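**Student:** What follows is a predicted protein model with its sequence.
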Amino acid sequence: MILTVTPNPSLDRTYEIPALDRGAVLRATADRVDPGGKGVNVSRALAAAGHRTLAVLPLGGPAGAALAALLNGEGIEVVGVPVAGQTRSNISVAEPDGTLTKINATGPELSADESEALLATVGERSAGAGWIACCGSLPRGLAPEWYAELVARAHAAGARIALDTSGPSLTAALRERPDVVKPNAEELAQAVGRPLATVGEAVKAAEELRARGARAVLASLGADGQLLVDEDGTHFGSAPVAAVRSNVGAGDASLAGFLAAGGTGRAALAAAVAHGAAAVQLPGSQLPTPRDLVPAAVMTTDDVPYDRLLREPVS
């Protein structure tokens, strides 16, 4: 069983439109409402692949109730921590060329008691979990050190932690040595405070995160593939993508595939790449099922293309 923690979940509505024209009345060609939040998406991807998962998240108001109902409908066990504020609702606008415009709400402010209740609930429900995946931004009311406290408590209980966050929250948590961190290229550049223009520069940034405490780094480089930097060295993986429809949840799907495949080594990296490549070809925040995956198309190697220029360099 893989337990996920999403401190700031959401309801995500996605509209597909022919083109985004500011100031005009736009008619959507399709729309959908999905559960949102990075940890939520990890649970959804795991459930879609037939793995047992439990989602711990703060829930408040009608939006929180709707979110729990949607997750239950996908076969996900939800452990909700009641909060006084309203669970947020986000909007995404997707264009045919893959351009995605997102409007993310702030979300509720959690009290000190609600913060502690969330930490305690994770501890109570983590028995038997193979991994605890802690994902996403922190809501108002939670200090940047909140994830660090969660990692410390989880390790004290013997659990393995995968952390997908950024900024001060990531920096603070590194000192507690999370078992794997999963930044994208932009988050990786932010963490080390310098631009990344090549795969080699991304590798050096990942190695720096390991030196600062991360036991392994799974880095998504967008269209350029993914890196896994751990105690055994550096591994690179990629897969062809016919057309990008939406990148919402693609990184979360990658983390789900990685953890479901054991969370270590080239086989887990290959699963991460397969899940990420499948996710970007699906609409909205839809997560891939096993029939969407093409494992044979995935390439992994220890011969890392250090000099390759990133198609989307981060400044």
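**Tutor:** Everything's here; your move. Nothing here was measured: the structure is a model prediction, and the numbers come from that model.

**Student:** Could you use CA atoms for every contact and neighbour count after this?
**Tutor:** Noted.

**Student:** ok, now which ones touch the residue nearest the centre of the chain?
**Tutor:** In the chain, the residue lying closest to the centroid (C-alpha atoms, centre = their mean) is D252, at 3.4 Å. Neighbouring residues of D252 by C-alpha atoms under 8 Å, 6 or more residues apart in numbering: 38-39, 41-42, 45, 276.

**Student:** Also R160?
**Tutor:** If you count contacts by C-alpha under 8 Å, 6+ apart, R160 has them with 130-132, 154, 178-179.

**Student:** Can you add neighbour count and give the residues you listed back as CSV?
**Tutor:** Listed next are the contacts of R160 as CSV, based on neighbours: other C-alpha atoms under 10 Å:
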residue, neighbour count
G130, 17
W131, 22
I132, 27
A154, 20
P178, 25
D179, 23
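
**Student:** In addition, the following structure is provided for comparison:
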Amino acid sequence: MAIATLTLNPALDVTTCTEKVRPQHKLRCTAPRFDPGGGGINVARVITHLGGKATAVFPSGGPVGAVIVKLLEDEKVPILAVPIAGTTRESFTVDEGRPGDQYRFVLPGPELREDEQAALLDALFGLADVSHIVVSGSLPPGCDPAILKRIGARCREAGVKLVIDTSGPALAACEGAGAWLIKPSLREVADLVGRDIASEDDEMAAARTLQARGFAELVVISLAERGALLVGAGKELRVPAIPVEAKGTVGAGDSMVAAITLASAEGKGIEDALRYGIAAGAATLMTPATELARKEDVERLYAATAS
């Protein structure tokens, strides 16, 4: 069985470096790096890097969309690009030489017409032998968050496990969507439950609340440098973070989602899947700029968690 990802608001990630970011100055930058971006696209890339099969479904418009298509083809990531009238957005990241701060500029992206949204969903659910669908990233301007409930309903009809990784109003709209798994941050969970979370017991209680409200069968809360916790499938567990020297943060959460989904599709238990996800997130932290997890790093870190 295969995996499919849906990225409703993809981006061409442009990364460069300058010695110091200062206002009202021309900042001389290094040669840019170009990567296909957006949550679902990153998930598909990591799954491909790890030896799995994931088809990336996304809207593609204008010259920027064409560049993303070419970059994914070069990476041998299976894609299904749906043409749109608008132009795919760019995102811009500047790494500062000293003291090493990173500045991320994220553009909003084009609006998707109703017929374009319908074409994306038809393309997604037209794929054969899909066991898991990952919807990851932001929604484009003007997109009704209720689209996630429509996706959830179609996943239930098709017997497909739905993974959602998003934020803001889109995450709030996941209540009752029937997802198999969601992966919010602790801050996002506090917003959803409407209270401060001050202890580890509070964290578990909040995860139970989200599960009871129908956000997902499995609630994985990302705890940053403390790792992650999971509630669901008759389990309540924590997996600590793996200490690594962080060179960049872009794509770490996407890598975690990718590895959890791939492990599940391969029949691993949820505890092993979560440890694999933690290893993939840590492996991405070890890579510079917008580079994603390398398989050899993921496997080494994952093996270390089992010892």
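**Tutor:** Everything's here; your move. All of these numbers come straight from a predicted model, not from anything done at the bench.

**Student:** Work out the TM-score between the chains.
**Tutor:** Put the two chains on top of each other and the TM-score (TM-score structural alignment, normalised by the length of the second structure) is 0.91; 299 aligned residues with a C-alpha RMSD of 1.9 Å.

**Student:** Mind telling me the two of the contacts of D252 of the first structure farthest from one another?
**Tutor:** Greatest spacing in the contacts of D252 of the first structure, by C-alpha to C-alpha: G39 and G276 (15.1 Å).

**Student:** Please name the nearest non-neighbouring residue to A261 of the first structure.
**Tutor:** A268 (4.9 Å; C-alpha to C-alpha, 6 or more residues apart in numbering).

**Student:** What is the longest helix of the second structure by residue count?
**Tutor:** Counting residues, the longest helix found in the second structure (DSSP state H) is helix 270-285.

**Student:** can you give me the strands for the stretch 101-250 of the second structure?
**Tutor:** For the stretch 101-250 of the second structure, applying DSSP state E, counting those that start in this stretch gives strands covering 102-106, 130-136, 161-165, 179-182, 216-222, 228-232, 235-239.

**Student:** Mean deviation, the third one versus the first structure?
**Tutor:** What that stands for is strand 161-165 of the second structure. In this overlay with the first structure, the average offset of strand 161-165 of the second structure from its partner residues is 0.5 Å by mean C-alpha distance after the TM-score superposition for the first structure.

**Student:** on that earlier part again, can you give me the angle the longest helix of the second structure makes with strand 235-239?
**Tutor:** 30 degrees (axes from the mean of the first three to the mean of the last three C-alpha atoms, to 10 degrees).

**Student:** Which other helices and strands does helix 270-285 of the second structure contact?
**Tutor:** strand 235-239, helix 252-265, helix 295-306 (3 or more C-alpha pairs under 8 Å, 6 or more residues apart in numbering; DSSP states H and E).

**Student:** Quickly note the distance from the equivalent of A268 of the first structure over in the second structure to P59 of the second structure.
**Tutor:** In the second structure, the residue matched to A268 of the first structure (TM-score structural alignment) is A273. Applying C-alpha to C-alpha, to the nearest Å, the value for A273 of the second structure to P59 of the second structure is 29 Å.

**Student:** same deal with S307 of the second structure?
**Tutor:** 43 Å.

**Student:** So for these two, which residue has more residues nearby?
**Tutor:** Each of S307 of the second structure and P59 has its neighbours counted (other C-alpha atoms under 10 Å); P59 has more, 25 against 5.
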